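**Q** Okay, sequence plus prediction incoming.
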Amino acid sequence: MNNTINGTSINSVRAKTLGDYLKSRRARLQPEQAGLPRSYGQRRTPGLRREEVAILAGVSATYYTWLEQGREVAVSRDVIESISRALQLGGDEHVHLLELWNANEPEAVTAITTEVKPQWREIVNQMAFPCFISNDRAELLAWNRAVNERIADFSSRPREQRNMMSMLFTDPQMRSRLINWEEMAAHSVAIFRTSYDKYAHDPWFAQFVAELSKESAEFAALWKLHRVEIKKVTRVFYSLPDENQVLAYDINSLAFTAEHPDLHLCIYTPASD
């Protein structure tokens, strides 16, 4: 028996999420980019037509249309790979598509971790560099003094406001300190999009995105791009006005235990070059 969320099966949610993602990738690809004859007629929607993607992927137009519509149809790994090539997906985009397809994963609702063990907090506190533990919602669950001093003062904020994504777009202090804000904002939204699709069954994500989109036009614009990226080592530059200097860090994000796959240990190590 399928697990359900508000009466909707997990498989149904996954199928719709997959369909939305395929549609977003199709919309950004022009016929000439895909090696098709340039269209001089008026197109009702941007990007390739569904029929064109189907031809490029070697599947029927009806079958591909059903996928985009979020119907629960059987999809093989070969078909997913063919569609990925047709849509010219990049490395991270391809991985994300496979995760959305996820044919072999058992149906289950992944719970978000909201508390961390005391010993994990102690590990974070012992770090000399900025270090924190966050979950897939971008909520900070543990952080050290260096985070308060170099990134933003999370200790002075109530628990419900300790969200890295929200603060990145709404907190003037964090934004003023982060020199390469535009780069990090785009990267962070792309990472968060992967979590959003992964937890499509969790209403928290849709509510969070809707609220932040109202608060920040910049976030809303980046969100509409539907870009996805996987966490990787990223360099950030922070300005400390009181000390009149710029600090460069490489953000290393480490996966947590198998019991808590939604947690990430982020360590800001001084850049070596």
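**A** Received, thanks.
**Q** can we go C-alpha only for contacts and neighbour counts from here?
**A** Noted.
**Q** Longest strand of this protein, counting residues only.
**A** Identified as the longest strand of the chain according to DSSP state E is strand 245-255.
**Q** putting a second one here so we can go through both:
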Amino acid sequence: MTVDPRTELSDFLRSRRARLSPDDVGLPQYGRTRRVPGLRREELAQLAGVSVAYYTRLEQGNGHNVSAEVLDSIARALRLNDAEREHLNNLTRSKPHKKKKEQRSPLRPALRHLLDGIAVPAYIGGRRCDILAWNPMAAALFGDWGELAPRDRNWARMIFLRPECQNLFVNWETKAADVVAFLRLDAGCCSDDPELAALIGELSLRSELFRQLWAAHEVKEKSFGTKLVRHPLVGEMTLSYETLRMPSEPSLFLTTYHAEPGTQSAEALQLLASWGKDASRAGASARTQA
């Protein structure tokens, strides 16, 4: 499966236009009956201050040489959030070039030392939702990723293809939607990545839910929030997560999970920490038997 920037741009703009109604943007509803939901092209063009022909060309995937001012006007008219604006910019700037096999550089030792010194679950991730390194607390919480093949240390493959990982998140569908939104943002800036294309193709073949979520064209940046995690040994925990980009290596990010002090979730994390590697082994056994 390939990721075509022209098709991505066309489908993304159509999907964003379809979610708006005239009432949303203060336009009167008159004229012919609407056959499909959302704004018409001419209405969106009017809101953005561009000609219908110009916007039509853009929605057909002809995004090269579009000025930043025009993109900003269209983004405002479509009411795009920050992640969606970034995605739109990526899609219009994307240019096909000769594909090269990606050379992964080993993580700097200092980053691994940093992970080991963090007292809460933490891991370093990269593009395509890959998991590159983690600390013992992350293994105790999520399972020992070291037992997986490197290609399978990937949130998308785990969420959609591993039932034991699906059981880990109480609101699994939300986690699944987030992962797809992260992948979609990656696809916008790295459309020529053969590994990303292969991942999307594999998940599209093996998961009906992935196909549905991918067709929605939602995009999201990794940031912060709260997850309800169901651990097989200590039960449910409400954990907050924070994602920090590496300034010197923007494709890498550090994610940590922590619980509010004094809560039952904090006590559960401390219990996992005291068990160390035994928690990872026992948790893996419990997930297999579930």
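**A** Cool, the structure landed. All of these numbers come straight from a predicted model, not from anything done at the bench.
**Q** So for the longest strand of structure 1, what gets flagged as buried?
**A** Within strand 245-255 of structure 1, the residues that count as buried by 16 or more other CA atoms under 10 Å are 248-253.
**Q** Okay, angle between the helix or strand following that strand and strand 245-255 too, please.
**A** Under the assignment DSSP states H and E, the closest C-terminal helix or strand after strand 245-255 of structure 1 is strand 264-270. In terms of direction (axes from the mean of the first three to the mean of the last three CA atoms, to 10 degrees), strand 264-270 of structure 1 departs from strand 245-255 by 150 degrees.
**Q** what range in structure 2 does strand 264-270 of structure 1 sit on?
**A** Matched against structure 2 by TM-score structural alignment, strand 264-270 of structure 1 falls on residues 253-259.
**Q** ranges for the strands of structure 2?
**A** Counting by DSSP E, structure 2 has strands at residues 122-125, 131-134, 224-231, 235-246, 249-258.
**Q** Could you name the helices and strands sitting against the second one?
**A** Right, the one you point to is strand 131-134 of structure 2. For strand 131-134 of structure 2, the elements it packs on are helix 109-117, strand 122-125, judged by 3 or more CA pairs under 8 Å, 6 or more residues apart in numbering; DSSP states H and E.
**Q** how about these, which one is nearest E173 of structure 2?
**A** For these, proximity to E173 of structure 2 was assessed by CA to CA; strand 122-125 is nearest, at 20.9 Å.
**Q** quick revisit: return the most buried member of the helices and strands packed on strand 131-134 of structure 2.
**A** Neighbour counts averaged per stretch over those are highest for strand 122-125, at a mean of 24; criterion: mean count of other CA atoms under 10 Å.
**Q** quick one: that one to structure 1 mean distance?
**A** Superposing on structure 1 places strand 122-125 of structure 2 at an average distance of 0.9 Å from its equivalents, by mean CA distance after the TM-score superposition for structure 1.
**Q** Who are the packing partners of that strand?
**A** Judged by 3+ CA pairs under 8 Å, 6+ apart, the packing partners of strand 122-125 of structure 2 are strand 131-134, helix 136-142, strand 249-258.
**Q** Only the buried residues of the last one, if you could.
**A** Which is strand 249-258 of structure 2. When burial is assessed from 16+ other CA under 10 Å, strand 249-258 of structure 2 yields the following buried residues: 252-258.
**Q** what's the closest of those to F142 of structure 2?
**A** Out of the buried residues of strand 249-258 of structure 2, the member with the shortest distance to F142 of structure 2 (by CA to CA) is Y257, at 10.9 Å.
**Q** any idea how far L183 of structure 2 is from the closest one?
**A** As defined by CA to CA, to the nearest Å, Y257 of structure 2 lies at a distance of 21 Å from L183 of structure 2.
**Q** follow-up on the earlier one: for the buried residues of strand 245-255 of structure 1, give me JSON lines that also has distance to Q126 of structure 1.
**A** Output for the buried residues of strand 245-255 of structure 1, formatted as JSON lines (distance: CA to CA, whole Å):
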{"residue": "A248", "distance to Q126 of structure 1": "21"}
{"residue": "Y249", "distance to Q126 of structure 1": "18"}
{"residue": "D250", "distance to Q126 of structure 1": "19"}
{"residue": "I251", "distance to Q126 of structure 1": "17"}
{"residue": "N252", "distance to Q126 of structure 1": "17"}
{"residue": "S253", "distance to Q126 of structure 1": "17"}
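**Q** and which of those residues is nearest V73 of structure 1?
**A** The closest of the buried residues of strand 245-255 of structure 1, once distances to V73 of structure 1 are taken by CA to CA, is S253, at 35.7 Å.
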